[in-house]
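Novice: Have a look; sequence and predicted model below, questions after that.
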Amino acid sequence: MVFHRNCLFRDCLSNFLSSLADYEAVSIDHGTTDKVDQFLRDPNDLILLDLNLPDSLAVEIVRAVKERQDNTKVIVLVPDEHDQLVECIAAGVHGCVLERSPLNDLQAAIQDVLAGQTYCSTDIVATMFAELARFASKTAEQPVESKGCRLTVREQEVLDLLSKRKSNKQIASELSVSLFTVKNHVHNLLEKLNVDNRVEAVEMARQQNRLSARSVSKTT
């Protein structure tokens, strides 16, 4: 399965892999949420995943695969300008391949990962160490009491909708994102607010004046 923003890239890659005797590849448009949810529910041997999918979709797909606890492997395709590499690695990705790598490198990565090994393009190693150093430095400089307290714009939107007692499915529909994206944002909210469930998250948000004025007025 190939998830990528660029239709031409993913279709060409799928056709190339399908032309090989050992593979049957499927190209998936990340924007069609129904198809994404369906294919993530079904078992797959391998997912080739664009690291820079919008709304942190790459990270949440890796998490969803890991939670499923089956034999599906995930290789992220890494552009030169990228985000969330460390997060994907922490979530349990099995391989990292630069998009500008030759096809032989991708074939080697697929073979290694399907054999139970991990794979990382050599150029990514230096980048990964630099990002880990930056992440560690940022964490060390952040005061303990303020860790994880800043919400992204999308997380704030999800929090406001939670305060209106919207379900994950309703939130996904209202924000035009996948169900997995919503689950990922809710997971991050619970961690950042240091609570155990959605009800506690909303209550904590009220106590900290984190809800938008419109959400407060509609729920009071």
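Specialist: Ah, there it is. Numbering: from 1, shown residues only.
Novice: okay, CA-based contacts and neighbour counts for the rest of this
Specialist: Fine.
Novice: top helix in this protein by residue count?
Specialist: helix 122-141 (DSSP state H).
Novice: Could you name the helices and strands sitting against that helix?
Specialist: Helices and strands touching helix 122-141, by 3 or more Cα pairs under 8 Å, 6 or more residues apart in numbering; DSSP states H and E, are helix 85-91, strand 95-98.
Novice: Can you show me the helices along this protein?
Specialist: Here the chain has its helices, by DSSP H, at 7-19, 33-41, 57-68, 85-91, 103-114, 122-141, 153-163, 168-175, 179-193, 198-207, 213-219.
Novice: residue contacts, the residue positioned nearest the centre of the chain?
Specialist: The centroid of the chain falls nearest to residue 59 when counting by Cα atoms, centre = their mean (1.9 Å). Counting by Cα atoms under 8 Å, 6 or more residues apart in numbering, residue 59 touches 84, 87-88, 91.
Novice: Look up how far residue 50 lies from it.
Specialist: 10 Å (Cα to Cα, to the nearest Å).
Novice: swap in residue 192?
Specialist: When residue 192 is compared with residue 50 (using Cα to Cα), they lie 26 Å apart.
Novice: want to compare, so here's the second one:
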Amino acid sequence: MGTGTEPVRVLVVDDQELFRRGMTMLLGSEAGIEVVGEASNGVEGVELAKSAAPDVVLLDVRMPKQSGIEACVAIKETVPSAKIVMLTMSDEEADLYEAVKNGASGYLLKDSSIEEVAQGIRVVADGQSLISPSMAAKLIDEFKTMSKPDKVTGAALKLTERELDVLRLVAKGLSNRDVAQRLAISENTVKNHVRNMLEKLQLHSRMEAVMYAVREKIVELS
């Protein structure tokens, strides 16, 4: 998906017509990206995702009929392979947490440049996670206020040592390729470890795994 000669197929869902049309037009001129549809609310977005089977869906958080968070949940249920990027004016931590908890792989603010949005789409399509820098800072501040246990406990005990190694590196922002090089294993092996790790921890995305890793003191943020 999004590799080789195949473009990343993108669906744009936003209730502001000018923004949606503008984003569709600008993304259409970006290399390696193909916009396969646009929708004006969450309900339309879910239906279009079913028929268009996009690689990445751009969702606004606040929309009529169905919110972006609700649409995220519905799309992940009906098109599990689709990656979700929230593209929104909302810099509320609560919206970020809800998006991550419900399977979003990215969270970008609408003041991002088209280059940042396009790169975010490519990164997420490649299986990585992305948060706007200002939101990431808020996330880190929140992490630092969380109570942290002295050792790995609970669900994390289900993970193998190698899965814990992978989780620590993923939580530090390394890509699958970088993790593979660091651990001297193949990229496919890393992907398998990430998939198994998410299943064991009952998490939906790499981004949620990062939140979990910091909360459980599997990795510490300086």
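Specialist: Arrived safely, thanks for sending. Keep in mind that this is a model prediction, so the values were computed, not measured.
Novice: about what we covered before: the second structure: which residue goes with the residue nearest to the centre of the first structure?
Specialist: For residue 59 of the first structure, the aligned residue in the second structure is residue 69 (criterion: TM-score structural alignment).
Novice: Next: residue 115 of the first structure.
Specialist: Correspondence of residue 115 of the first structure to the second structure, assessed by TM-score structural alignment: residue 126.
Novice: Pull the number of nearby residues for its match.
Specialist: A total of 17 residues lie near residue 126 of the second structure under the criterion other Cα atoms under 10 Å.
Novice: cool, residue 28 of the second structure as well?
Specialist: 16.
Novice: Isn't it up against residue 34?
Specialist: Yes. Judged on Cα atoms under 8 Å, residue 28 of the second structure makes contact with residue 34 at a distance of 5.9 Å.
Novice: Give the buried residues for the longest helix anywhere in the second structure.
Specialist: Determined from DSSP H, the single longest helix within the second structure is helix 187-201. Within helix 187-201 of the second structure, the residues that count as buried by 16 or more other Cα atoms under 10 Å are 187, 190-191, 193-195, 197-198, 201.
Novice: what sits against the aligned residue in the second structure for residue 125 of the first structure?
Specialist: Using TM-score structural alignment, the partner of residue 125 of the first structure in the second structure is residue 136. If a contact means Cα under 8 Å, 6+ apart, then residue 136 of the second structure has no contacts.
Novice: For residue 50 of the second structure, give its distance to residue 44 of the second structure.
Specialist: Relative to residue 44 of the second structure, and taking Cα to Cα, residue 50 of the second structure is found at 10 Å.
Novice: Now do the shared contacts for these two.
Specialist: The contact sets of residue 50 of the second structure and residue 44 do not overlap (Cα under 8 Å, 6+ apart).
Novice: got JSON lines for the helices of the first structure, with distance to residue 79 of the first structure too?
Specialist: JSON lines is the format used below for the helices of the first structure (distance: least, Cα to Cα, whole Å):
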{"stretch": "helix 7-19", "distance to residue 79 of the first structure": "12"}
{"stretch": "helix 33-41", "distance to residue 79 of the first structure": "21"}
{"stretch": "helix 57-68", "distance to residue 79 of the first structure": "13"}
{"stretch": "helix 85-91", "distance to residue 79 of the first structure": "10"}
{"stretch": "helix 103-114", "distance to residue 79 of the first structure": "14"}
{"stretch": "helix 122-141", "distance to residue 79 of the first structure": "10"}
{"stretch": "helix 153-163", "distance to residue 79 of the first structure": "24"}
{"stretch": "helix 168-175", "distance to residue 79 of the first structure": "27"}
{"stretch": "helix 179-193", "distance to residue 79 of the first structure": "21"}
{"stretch": "helix 198-207", "distance to residue 79 of the first structure": "35"}
{"stretch": "helix 213-219", "distance to residue 79 of the first structure": "38"}
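Novice: and residue 74 of the first structure, which of the ones you listed is closest to it?
Specialist: For those, proximity to residue 74 of the first structure was assessed by Cα to Cα; helix 57-68 is nearest, at 7.0 Å.
Novice: and residue 94 of the second structure, how many neighbours does it have?
Specialist: 10.
Novice: That one and residue 106 of the second structure: what is the separation?
Specialist: Per Cα to Cα, residue 94 of the second structure is found 15 Å from residue 106 of the second structure.
Novice: And residue 44 of the second structure, by the same measure?
Specialist: Taken as Cα to Cα, the span from residue 44 of the second structure to residue 106 of the second structure is 21 Å.
Novice: now do residue 91 of the second structure
Specialist: 13 Å.
Novice: And residue 119 of the second structure, by the same measure?
Specialist: 11 Å.
Novice: So which of these two has more stuff around it?
Specialist: When residue 119 of the second structure and residue 106 are compared for neighbours, residue 106 comes out ahead with 26 against 15, by other Cα under 10 Å.
Novice: That one corresponds to which position in the first structure?
Specialist: In the first structure, residue 106 of the second structure lands on residue 95 (TM-score structural alignment).
Novice: who touches that match in this structure?
Specialist: With Cα under 8 Å, 6+ apart, residue 95 of the first structure has these contacts: 74-76, 109, 113, 118-120.
Novice: Just those: which are in strands?
Specialist: The strands, defined by DSSP state E, take in 74-76, 119-120 from the contacts of residue 95 of the first structure.
Novice: Out of these, who's the most crowded?
Specialist: Ranking these using other Cα under 10 Å puts residue 76 first, with 28 neighbours.
Novice: How about that residue: what's its closest non-neighbour residue?
Specialist: Spatial nearest neighbour of residue 76 of the first structure, excluding adjacent residues (Cα to Cα, 6 or more residues apart in numbering): residue 49 at 4.6 Å.
Novice: And for residue 42 of the second structure?
Specialist: Per Cα to Cα, 6+ apart, closest to residue 42 of the second structure is residue 66, 4.6 Å.
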